[in-house]
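Peer 1: Model the structure of this input:
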Amino acid sequence: MIKLIPPNIALLTMLFVYTIVNSCASKQKSIQDATAEESNPRLLFLNYKMSEDDNGNKTIKFINKIITEGKLKQNSYTNESVYGDLICNQLDKKSNVLQSITIKNPLVKNFEFVNDLKQFERKNVELKTAEFSLKLKLEPYTKYITINEITKNKTETKPLVKTIINQL
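Peer 2: Modelled structure (predicted):
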């Protein structure tokens, strides 16, 4: 005498087994992909030219980019920001932020010198144009780099440039 399992219970059992097997396989693949990406770190070098007109409007022009193999030894960028500083974001194809750094205003240079009394002095010089470079750890899914200026109220930013990054 053979007892048959009702079809709806057999179907639910098969679906449960399929879900368990499938979920385990996809997690292992994600871990392998993440390990592969970390074992091949890349650096992104970006060069820009920033200028300010007589009305105080700032613009940034993209000059060039270089993508190369390597690791970033240390992050020289700060998280502290003031009015006029820049926020650089690495974005994925859906414009989700992958990484964000703060860049000191390239149009303001701080010089230290010895005066006639042989004392050190500091002087801030405001420039109308300046070139600046960025060295970033390239996140694996980066599609865009955006640079925004921090506004006077420090809670808002003004977009200045968006650069497309074509990763190979």
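
Peer 1: going forward, measure contacts and count neighbours with C-alpha atoms only.
Peer 2: Fine.

Peer 1: So residue 144 versus residue 46, what's the distance?
Peer 2: Relative to residue 46, residue 144 is positioned 12 Å away (C-alpha to C-alpha, to the nearest Å).

Peer 1: so how far is the strand or helix carrying residue 12 from its chain's centroid?
Peer 2: Assessed by DSSP states H and E, residue 12 sits inside helix 7-38. In terms of C-alpha atoms, centre = their mean, to the nearest Å, the centre of helix 7-38 is found 32 Å from the chain centre.

Peer 1: The structure of the following sequence is requested for comparison with the preceding one:
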Amino acid sequence: MQNSATSKITLLLLACLWLFSGCKNSKSTFKNGTEINSTPQILFLNYTIEKDINGNRTIQFINKKVVEAKLKKQIILPIDQGIEGDLILSELNKRSKILKQQLIKNPLSRTIEFVDESKNFKTKVIKTDKAQFSIRLQLQNRTKYITISNFAKITPLIKTPIH
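Peer 2: Prediction:
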């Protein structure tokens, strides 16, 4: 009788252990003790860009926001499709090594659609000297900086720390 009760308690404890083994923390720890958050995060960055009378562009950082979420589908424009006026966004690690790059279409040139007097759709390109633009991307754990450069030049216009 005692043997039967002990085996039932053992089975109950094994069942509880099996149930709780499926629950785990979303953080992982490396051997050296550093933690990595495995929860997906989206990074939102807001900037202003301005072109002076000489054609030089400057970018000012406005703000950033990191939220726990995952982008459903992200269309990344390849750099080889860039033209004059476009920007290159680079994700850098702590040693400033490029992890990922993507193209940002010229934020000073906006294409709008409208309906004319004869009710036909038309498009028009509007060029400005100052504009705000936003960037949204899936944040990688190793990303420590974001740089934005002119398409034709490698020198960054701005370098934004992430963490």
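
Peer 1: hey, where'd the strands end up in structure 1?
Peer 2: For structure 1, the strands defined by DSSP state E cover 42-52, 58-69, 86-91, 97-103, 108-114, 120-126, 129-137, 144-150, 157-164.

Peer 1: Distance to residue 15 of structure 1 added to those, as TSV?
Peer 2: Converted to TSV, those look like this (distance: least, C-alpha to C-alpha, whole Å):
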stretch	distance to residue 15 of structure 1
strand 42-52	42
strand 58-69	44
strand 86-91	38
strand 97-103	36
strand 108-114	64
strand 120-126	67
strand 129-137	43
strand 144-150	41
strand 157-164	43
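
Peer 1: quick one, which of those strands is nearest to residue 19 of structure 1?
Peer 2: Shortest separation from residue 19 of structure 1 across those is recorded for strand 97-103, at 30.5 Å, computed as C-alpha to C-alpha.

Peer 1: That closest one vs structure 2, average distance?
Peer 2: In the superposition with structure 2, the average deviation recorded for strand 97-103 of structure 1 is 1.1 Å (mean C-alpha distance after the TM-score superposition for structure 1).

Peer 1: Relative to residue 24 of structure 1, which of the strands of structure 1 is closest?
Peer 2: Closest among these, using C-alpha to C-alpha: strand 97-103, at 26.4 Å.

Peer 1: The spatially most central residue of structure 2: what's it in contact with?
Peer 2: Nearest to the geometric centre of structure 2 sits residue 137, at 2.1 Å (C-alpha atoms, centre = their mean). Neighbour list for residue 137 of structure 2: 42, 43, 44, 71, 74 [criterion: C-alpha atoms under 8 Å, 6 or more residues apart in numbering].

Peer 1: How many residues are close by the residue nearest to residue 123 of structure 1 when sequence neighbours are not counted?
Peer 2: Distances taken as C-alpha to C-alpha, 6 or more residues apart in numbering put residue 111 closest to residue 123 of structure 1, at 5.3 Å, once the chain neighbours are dropped. For residue 111 of structure 1, the count of nearby residues is 10 (other C-alpha atoms under 10 Å).

Peer 1: residues in contact with residue 111 of structure 1?
Peer 2: Residue 111 of structure 1 neighbours (C-alpha under 8 Å, 6+ apart): 122, 123, 124, 125.

Peer 1: ok, the equivalent of residue 156 of structure 2 over in structure 1 to residue 145 of structure 1 distance?
Peer 2: The pairwise alignment with structure 1 assigns residue 156 of structure 2 to residue 159, based on TM-score structural alignment. In this structure, residue 159 of structure 1 and residue 145 of structure 1 are 11 Å apart, going by C-alpha to C-alpha.

Peer 1: out of the two, which sits in the more crowded spot?
Peer 2: Applying other C-alpha under 10 Å to residue 159 of structure 1 and residue 145 shows that residue 145 carries more neighbours, namely 20 against 15.

Peer 1: list the contacts for that one?
Peer 2: 88, 89, 90, 91, 162, 163, 164, 165.

Peer 1: I'd like to know how far it sits from residue 135 of structure 1.
Peer 2: Distance of residue 145 of structure 1 to residue 135 of structure 1, given as C-alpha to C-alpha: 12 Å.

Peer 1: what do these two both touch?
Peer 2: By C-alpha under 8 Å, 6+ apart, residue 145 of structure 1 and residue 135 have no common neighbours.
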